[in-house]
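**Student:** Sequence and computational prediction follow.
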Amino acid sequence: MLTCPHPPAITLVMDPHDDVTHTRAALAAHDPAKGRLTIHPTPGTRSALALAHDVLAALGKPVPLTGYRPLDHRPAWMLCAAWTLALPITHVTLLRAHLLDPDALDDLLALRARTGLRLALVCHQRKVPAALERALDRTDYYLADAEALLPAEETATRPETGAPGKPSRRWIALPALTTLRSLDDTDHCTCQPPTADERGFTPPSVPAADRSLIAYRLQAATAHPHLAAQLATACHTAASMPQLLTARVTDAALDARTLTLHDPANARQGCMTHPVPSWARPFLRATVFLHLLTTDSKGVRLFTDPLRAAQLPRLTDVAEQCKLRPPQPPRPKRRKNARRTSPPPTVWPLSTAHHHTL
């Protein structure tokens, strides 16, 4: 399991007067694109699961999570750690730290130990509560004054967000997804795969204007990294679902710059190592980190959930949620004065490739 043996000391920020300017300054510093999160716990909640959901929400993930037991907080914290390492997040400021219960504090310190992030806990009381004091006694920390660490609102710099204010909800038609559903029976093999360049493979073209939008939609669509990474991989490789399932954790580079997919019968492309575009790397990194955090990853399929969630959506459902689909057949012309009907369902071609050898 991944751990950081010597995480940075915790900063305990004392704000005994609960000054609104300090809270606003902390919130203004929130900028995941620059590795900084500010967590403002949901009012009236103190539990470990509620805090994990607050962290995931700050990361831009939909909560509550689906597929896990309702009161089990472990999967949520493992997902927090995977996304924290993948993005990467280096600084976390937690407001209202004096309200957390012991379990929530323990899980927060475990997140720090797994990821090595710099953690600042803001206590809005004159005296440190007993639960927080006991948690801090087990680790290194130092005191800081809110006046010094959290400048007044007018001097705080508000971050520039990378995501568009009102992202487009138009459908994006990707020819690469035409072969996503397939009857190919492809399995993993023990090959020495050539690179895509060596095989002469031309990756599917994704317009520059669509790349950031696809990444933004995948980031917001699901907290399950294997689903986001699997769909992102299909978009930049045109691989079918059976071929995607051949990838093991060891087939992905730790920096997520390359990924090997296997096709021993050469039903489609043959085994090859694909370069991963920069927009898709965070999803692949999060998937790899989640496996390394939770399992013995040797031989484990990459695009599976090591936390064993139940009843997760199908990959095509995730794609439609992100408004990604293959090019659609032309719609029949609507007769004049005909009643307007709802849009037709997405057509996902079911293809079979012809087996051949090089």
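**Tutor:** Nice, I can see it.
**Student:** C-alpha only now, for contacts and for neighbours.
**Tutor:** Will do.
**Student:** And the strands in the stretch 1-150 of the chain?
**Tutor:** Here the stretch 1-150 of the chain has its strands, by DSSP state E, counting those that start in this stretch, at 10-14, 36-39, 91-94, 118-123, 141-145.
**Student:** so the fourth one versus strand 10-14, what angle?
**Tutor:** The reference is to strand 118-123. 20 degrees (axes from the mean of the first three to the mean of the last three C-alpha atoms, to 10 degrees).
**Student:** before we move on, what about the last one?
**Tutor:** Strand 141-145 and strand 10-14 are oriented at 30 degrees to each other (the same axes, to 10 degrees).
**Student:** if we compare the strands of the stretch 1-150 of the chain, which one ends up closest to Val276?
**Tutor:** Ranking the strands of the stretch 1-150 of the chain by proximity to Val276 (C-alpha to C-alpha) places strand 36-39 first, at 25.1 Å.
**Student:** Counting by contacts, list what that closest one packs against.
**Tutor:** helix 48-58, strand 91-94 (3 or more C-alpha pairs under 8 Å, 6 or more residues apart in numbering; DSSP states H and E).
**Student:** Now with 10 Å, please.
**Tutor:** helix 20-28, helix 48-58, strand 91-94, strand 118-123 (3 or more C-alpha pairs under 10 Å, 6 or more residues apart in numbering; DSSP states H and E).
**Student:** Output these in CSV, with distance to Ala309 and mean neighbour count appended to each entry.
**Tutor:** Compiled in CSV, those are given as follows (distance: least, C-alpha to C-alpha, whole Å; neighbours: other C-alpha atoms under 10 Å):
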stretch, distance to Ala309, mean neighbour count
helix 20-28, 32, 19
helix 48-58, 16, 23
strand 91-94, 27, 22
strand 118-123, 29, 22
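**Student:** for these, which one sits closest to Val206?
**Tutor:** helix 48-58 (28.5 Å).
**Student:** Please compute how far the closest one lies from its chain's middle.
**Tutor:** 14 Å (C-alpha atoms, centre = their mean, to the nearest Å).
**Student:** again with stretch 61-71
**Tutor:** For stretch 61-71, the distance to the chain centre is 14 Å (C-alpha atoms, centre = their mean).
**Student:** Below is an additional structure, to be compared with the one above:
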Amino acid sequence: MLTCPHPPPPMVVFDPSDDAAHTRAALLMHHPTAGRATIHPTPGTHSTLTLAHNLLDALGKTTPVPGYRATDPAPAWTLAAAWILALPVTRLTVLRTHLLSPRALNDLLALRARTGVHLHLVCHQPKLSAALERALARTGYDMADADAVLSQDDHTPPHTPRTRQAAPDSAEWIDLPALTTLTSYETSPTCPCTAPTAAERGFRPPTLPSRIAAQVAHRLDRTAHPHLAAHLAAAVVTAASTSQLNTARVLDLAPDGTTLTLHDRHNIRQGCTTHPVPAWAQPLLRAAAFTHLLATGERSSALFTDPLGAHGLPSLKDFAEHLKLRPPQPPPPRRKPRRGQQPTATIWPLSGAHHALRWTAEENMQGCPQPPRHRP
């Protein structure tokens, strides 16, 4: 199981006057993509699960996380650790730590041991609480004054604009040609090959315009389950079928997330290929790999499965439709739908050795809504 051999000692930041300027400075430091995160624990609760959800919320993930027992905090802490490693976040500031329960403090220190994150514990009183003193007695700690640590005027990276940008629209469907070949009933067993790159094979998945890539990344970034976000991101990036995606193992992802190898020993569509991974998708795939390494330490396990045992999660197609991502659809019928008529279900063309998507000229002319024909 993944741990950091020499995590930095926690730093206790004393703010005895509970100065609002220090709290504001800590919150302004929050910038996960720049390696800094700040959490303000939910007041009036001692639940360690709530604290884990506070951390996931701070990282931009939707909580509560479905698929696990509602009273079990362990999966949420593992997912938080995976996202911290994947982004990566190197500095985590926690406000009001003198109010945290002993178990919550132990889970924070365990997070530090798993990820190596530099943990700043802000104590808004002149001395350590009894629980905080006992927790830190096992690790040692450094001390700092809030005036020295939380008084900088600007914690925003120089290249980051200060103006708040509008979130991409998530109400509209995005048609992605790469998802046309997703559904497959073929099998592609994993093989111990050294796969050539996509460029060497002459294979080029459909490219995404930067605006569309930003919208897809925005919708996937909210997902707390790394294996779901990574699975769909890989489908968009590689234009691979589900049978090919299912061959990916943790060891098939480069440590920095820049390449992903998929296997297709029978050469149904692409052959075994090493695909480049764009920057927007790299944290998603790294988080999926880190979840396996944190939970089991296995590098040979299937990358797009959940080692934490979540149940009741959507299939890949259902997840894509939930995010309003789909393959291009046939032309709509000319006649207007009747009032109250249900919208047409998404058509997922079948891919594989004997199937390919074809919209015929006749269907385009007539606006026929029937499923696409397949060429034998």
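**Tutor:** Thanks, I have it. What you are looking at is a predicted structure, and each value in this text was computed from that prediction instead of being measured.
**Student:** TM between them?
**Tutor:** For this chain pair, the superposition-based TM-score is 0.93 by TM-score structural alignment, normalised by the length of structure 1; 351 aligned residues with a C-alpha RMSD of 2.0 Å.
**Student:** got the residue ranges for the strands in the stretch 251-358 of structure 1?
**Tutor:** 258-261, 272-275, 324-325.
**Student:** closest one to Val288 of structure 1 among the ones you listed?
**Tutor:** strand 258-261 (11.2 Å).
**Student:** hang on, the earlier thing: can you say which of the strands of the stretch 1-150 of structure 1 is nearest to Leu180 of structure 1?
**Tutor:** Proximity to Leu180 of structure 1 (C-alpha to C-alpha) singles out strand 36-39 among the strands of the stretch 1-150 of structure 1, at 35.5 Å.
**Student:** Give the aligned range of that closest one in structure 2.
**Tutor:** When structure 2 is aligned by TM-score structural alignment, the counterpart of strand 36-39 of structure 1 is residues 36-39.
**Student:** Would you mind getting the average deviation of the matching stretch from structure 1?
**Tutor:** Mean deviation of stretch 36-39 of structure 2 relative to structure 1 after superposition (mean C-alpha distance after the TM-score superposition for structure 1): 0.5 Å.
**Student:** so how far is that stretch off the chain centroid?
**Tutor:** 17 Å.
**Student:** Over to stretch 310-328 of structure 2?
**Tutor:** Its chain's C-alpha centre and that of stretch 310-328 of structure 2 lie 15 Å apart, by C-alpha atoms, centre = their mean.
**Student:** Any buried residues in that stretch, and which?
**Tutor:** Leu316, Lys317, Phe319, Ala320, Glu321, Leu323, Lys324, Leu325, Arg326, Pro327, Pro328 (16 or more other C-alpha atoms under 10 Å).
**Student:** Closest to Leu27 of structure 2 out of the residues you listed?
**Tutor:** Checking the buried residues of stretch 310-328 of structure 2 one by one against Leu27 of structure 2 (C-alpha to C-alpha), the nearest turns out to be Leu323, at 29.6 Å.
**Student:** who touches the aligned residue in structure 2 for Pro193 of structure 1 in this structure?
**Tutor:** Taking TM-score structural alignment, Pro193 of structure 1 has Ala195 as its aligned residue in structure 2. Residues counted as contacts of Ala195 of structure 2 (C-alpha atoms under 10 Å, 6 or more residues apart in numbering) are Arg201, Thr261, Leu262, His263, Asp264, Gly271, Cys272, Thr273, Thr274, His275.
**Student:** ok, and the nearest residue to Ala33 of structure 1 once chain neighbours are set aside, which helix or strand is that part of?
**Tutor:** Distance criterion C-alpha to C-alpha, 6 or more residues apart in numbering; nearest residue to Ala33 of structure 1, sequence neighbours excluded, is Gly162 at 7.0 Å. If you go by DSSP states H and E, Gly162 of structure 1 is not part of any helix or strand.
**Student:** Quick one: the helices in the stretch 151-300 of structure 2, in order.
**Tutor:** 198-201, 210-221, 226-238, 242-245, 282-295 (DSSP state H, counting those that start in this stretch).
**Student:** Burial-wise, tell me which of those comes out on top.
**Tutor:** Highest mean neighbour count among the helices of the stretch 151-300 of structure 2 (mean count of other C-alpha atoms under 10 Å): helix 282-295, with a mean of 26.
**Student:** With structure 1 overlaid, report how far that one is off on average.
**Tutor:** Looks like 1.0 Å for helix 282-295 of structure 2 (mean C-alpha distance after the TM-score superposition for structure 1).
**Student:** and the angle from that helix to helix 226-238?
**Tutor:** Going by the same axes, to 10 degrees, helix 282-295 of structure 2 makes 140 degrees with helix 226-238.
**Student:** Tell me the residues of structure 1 aligned with helix 282-295 of structure 2.
**Tutor:** With TM-score structural alignment as the criterion, helix 282-295 of structure 2 aligns to 281-294.
**Student:** Can you name the residues in contact with the match of strand 36-39 of structure 1?
**Tutor:** Residues contacting stretch 36-39 of structure 2 (C-alpha under 10 Å, 6+ apart): 26-32, 51-52, 54-59, 84, 87-96, 117-118, 120, 155.
**Student:** isn't Thr50 of structure 2 right up against Thr42?
**Tutor:** Yes. If you go by C-alpha atoms under 10 Å, Thr50 of structure 2 and Thr42 touch, sitting 7.3 Å apart.
**Student:** I'd like the strands of the stretch 1-150 of structure 1 written out as JSON lines, with distance to Ala176 of structure 1 added.
**Tutor:** Output for the strands of the stretch 1-150 of structure 1, formatted as JSON lines (distance: least, C-alpha to C-alpha, whole Å):
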{"stretch": "strand 10-14", "distance to Ala176 of structure 1": "46"}
{"stretch": "strand 36-39", "distance to Ala176 of structure 1": "34"}
{"stretch": "strand 91-94", "distance to Ala176 of structure 1": "37"}
{"stretch": "strand 118-123", "distance to Ala176 of structure 1": "40"}
{"stretch": "strand 141-145", "distance to Ala176 of structure 1": "50"}
